[in-house]
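>>> Compute the structure for the input listed below.
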Amino acid sequence: MPSIARPLRSVLYIPGSKPRALDKARGLPADAIIFDLEDAVIPEEKAAARATLAEALQTDGYGARMKIIRINGLDTEWGADDAKAAAKMGADAILLPKVNTPADLEALAEIVGDIPLWAMMETPGGMLNAAAIAGHRSLQGMVMGTNDLAKDLQTRFRADRLPLITGLGLCVLAGKAHGIALIDGVYNAFKDDDGLKVECDQGRDMGFDGKTLIHPAQLAVANAAFSPSDDEIDLARRQIAAFEECEATGQGVAVVDGKIVENLHVATARETLAKHEAIEALSAEHAP
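Predicted coordinates for the structure are as follows:
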C-alpha cells in the first residue's frame, strides 16, 4: 500500500461564495482547502458561487495547498452544473457529497473525465459500501461527514464518538487497503481547543491523515496533532541508525530503548521522517 506523501493534516472548508474568505485562505497554514459549493452556500447563491470560485481559482495564489471543490450532489438541481463548472477550474480534486455506492462516483466521472475524485462518507449506506467505494479507479480520498452520519444514526453526542467508530473504522480499513487519503470529520465547537485536540488525537491514532476544519482558529491544533512529534522523529532516527549498524556489521539484533527493531519498525520510521520532511517543506512555503 502506498503511503500518503502529501501532508493533509488540516483540510479547511471555505465557502465558494465569499470572495473575502477565498482571499484570506491564500495566507492560512492549511495543508488543503475544500472550496465548498454545497452546505456553505444558500440555494439563492449557488449559481453565482460557481463564478466567484472560478475567478478565485483562476487568480490562484494558493501555493502548494491542495485544492478540492465540493459540489452539490448530482441528485440536486445544482449538482450537474457544479460538476461541469468545477471540471474547468483547475482544482486537484472534486469532492462528491453523500456517496453511497461506486455508481455515484461513476456518474461524476462521466461528467468530469479523469479529474481525481474524493468522496464524502456520511451515510450508513456509504459506510457499509466503503470497500467498494474506495476501490473506484478515480477515487483518491475519503472525507468523513460525521455530522450527517450522526443524524442518520440518530445518535447522541459523545466525546469518545463511540456511536460513529464502526463507520469510521470501516472507512479507515477501506482507505488503507486502497492507499487513498483519509480525512476525519469536523469538530463543531471551534473555540474548544482542548476538545479539538482530543478528537484530533483519536483520529490520528485511528489512522486518519488529517482533519476537516470549519474555522481557521482550528488550524494550529490539527497541524500539531497530525505531525510527527519531536520524540517520534528522534525515535525514528535512532531506530534506522541502530538497524543499519547491525546490517553493516552483521552482528546481533538492533535494539532501541529496550525494544527489538525489525524491518517493519524501520519502514514506519522512514515514513515518519518522510512525512516530517514533507511538512517542513510545506511550512517553509507558508512562511511569510
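>>> C-alpha from now on. contacts and neighbour counts both.
Will do.
>>> The closest residue to Gly252 other than its chain neighbours and Ser10: what is the separation?
Leaving aside its sequence neighbours, Gly252 sits nearest to Cys246 (CA to CA, 6 or more residues apart in numbering; 6.4 Å). Per CA to CA, to the nearest Å, Cys246 is found 38 Å from Ser10.
>>> The two: which has the busier surroundings?
Per other CA atoms under 10 Å, whichever of Cys246 and Ser10 has more neighbours is Ser10, with 28 against 14.
>>> how about the spatially most central residue of the chain, secondary structure?
When CA atoms, centre = their mean is applied to the chain, the residue found nearest the centroid is Ile183 (3.2 Å). Following DSSP: H, G, I helix; E, B strand; the rest coil, Ile183 is assigned to strand.
>>> and this one, so I can compare the two:
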Amino acid sequence: MTDVRPRRSVLYMPGSNARALDKARSLPSDALILDLEDAVAPDAKEVARTQVADAVRAGGFGTREVLVRVNGPATPWGAADLAAAVAAAPDAILLPKVSSPADLAAASAVADAADPERRIRLWAMIETPMAILNIREIAAHAAEPGSRLAGFVLGTNDLAKETGARHVPGRLPMLPWLMTAVAAARAYGIAVVDGVYNDLDDEAGFAVECASARDMGFDGKTLIHPRQIEVANRTFTPSATEVAWAETVVAAFAVPEAAGVGALRVDGRMVERLHAEMAARTLTLMRAIAERELTASVA
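Reported below is the predicted structural model:
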C-alpha cells in the first residue's frame, strides 16, 4: 500500500543555483526534487553535485520530502552523482530514463553498501517509450524483497520528444501512457506524480491540467516554478465536501451494527466497504496535509 503523505506539489530546484536551494527550505511545496540532470548545464554539473549534497546534509527542509535527481549511469556524471546522493542520504533518489527493473536493481546495489537499512528510497522517471512498454515489470520491482522503489514521476516532456506526441490541451495523445503509469503504480502500491506544465503564463491551463491529473488518480504534479505551488496544493487537497462525505461513510461502517455488512445505505446512496476504505484514505491524507501545513506555518 502506498504510504499516505502529501505529494500534491513536487518542485524541481536546479542544483547549480545555491540561492534556489536555500529558498527551497521555506517554500510551501510538499516535496522537492534537487536536480542534477536536466536543469543543470554540463559545465555546472560538478558544482551542482557538491551544492546539492551539502544542502541535503545541512537539512532544514522540515517535513518536505527531499529527492535528488541524478544523471543517468551512461552519462559522465551518473556514477559520481549516485555515490554523492547516497552519501548525503536524502529521502529518495530519482533515477532518470528508467527502462527496466535492472536499472533499479543497479542503483539499489550501489545504495546498499552505505545504507543497509534501506532508508533511502528510489523513484523512477517514466519518460521513455521503453519505460511505458515495461511499466508493469518496473512497478513490480517494488514487491521484491529489499526493494527501494517508492514512486514514479512522469517525464512528459521527454515522452513527447521520444515519441513525437504533441503537447495539446487535454493531453489526448498521452492519456494511455498516463493512465497505464497510474494503474501500474497502484497495482504495486507506489506513489505516482504527474509531469510538468511548461507554460508559466497560462495559469488557467495549468489549473485545468492539475484537475485532470487529480481525476486520473495522480498523487500530485511536478512543478517548474514556485508560483505553481498554490494551485497544485489546492487542487490535490480533498474538498470540504469530499472530507465531510468521507467522515460520514467511515462513521456509518464503524457502528457495531455494520460489522460484517458488505454495503450500507448512507444518505440515500448505496455504499460498499471499498468506498469506506477509500474514505478512510481520504481522511488519512487530510490529516497528513494538516500536519504538513501546521509544521510549515510554525517553521
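>>> Alignment lookup: Gly164 of structure 2 to structure 1.
The alignment partner of Gly164 of structure 2 in structure 1, by TM-score structural alignment, is Gln154.
>>> how much space between its match and Leu235 of structure 1?
In terms of CA to CA, Gln154 of structure 1 sits 43 Å off from Leu235 of structure 1.
>>> Between the two, point out the one with more neighbours.
Shown here are Gln154 of structure 1 and Leu235; by other CA under 10 Å, Leu235 has more neighbours (16 against 10).
>>> Where does Met120 of structure 1 sit: helix, strand or coil?
For Met120 of structure 1, the assignment made with three-state DSSP gives strand.
>>> what number of residues lie near the residue mapped onto it from structure 2?
In structure 2, the residue matched to Met120 of structure 1 (TM-score structural alignment) is Met125. By other CA under 10 Å, the residues close to Met125 of structure 2 number 23.
>>> does Met125 of structure 2 really touch Val98, like I thought?
Yes - counting by CA atoms under 8 Å, Met125 of structure 2 touches Val98, with 6.0 Å between them.
>>> For stretch 197-210 of structure 2, which residues meet the burial criterion?
For stretch 197-210 of structure 2, burial by neighbour count (16 or more other CA atoms under 10 Å) applies to Tyr197, Phe206, Ala207, Glu209, Cys210.
>>> What range does that stretch cover in structure 1?
With TM-score structural alignment as the criterion, stretch 197-210 of structure 2 aligns to 187-200.
>>> Do a quick rundown of the strands in structure 1.
10-15, 32-36, 66-70, 93-96, 117-121, 139-144, 181-184, 210-213, 255-256, 259-260 (DSSP state E).
>>> Same list, those strands, but as CSV with distance to Ile165 of structure 1 please.
Formatted as CSV, these follow (distance: least, CA to CA, whole Å):
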stretch, distance to Ile165 of structure 1
strand 10-15, 21
strand 32-36, 24
strand 66-70, 24
strand 93-96, 22
strand 117-121, 13
strand 139-144, 11
strand 181-184, 11
strand 210-213, 15
strand 255-256, 34
strand 259-260, 31
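>>> and Lys191 of structure 1, which of those strands is closest to it?
Closest of those to Lys191 of structure 1 is strand 210-213, at 11.9 Å (criterion: CA to CA).
>>> contacting residues around the closest one?
Applying CA atoms under 8 Å, 6 or more residues apart in numbering, the contact partners of strand 210-213 of structure 1 are 8-13, 143, 182-187, 200, 203-204, 219, 222, 226.
>>> Superposed on structure 2, what's the mean shift for it?
Its aligned residues in structure 2 lie a mean 0.5 Å from strand 210-213 of structure 1 after superposition (mean CA distance after the TM-score superposition for structure 1).
>>> buried set for that strand?
Across strand 210-213 of structure 1, burial judged by 16+ other CA under 10 Å covers Gly210, Lys211, Thr212, Leu213.
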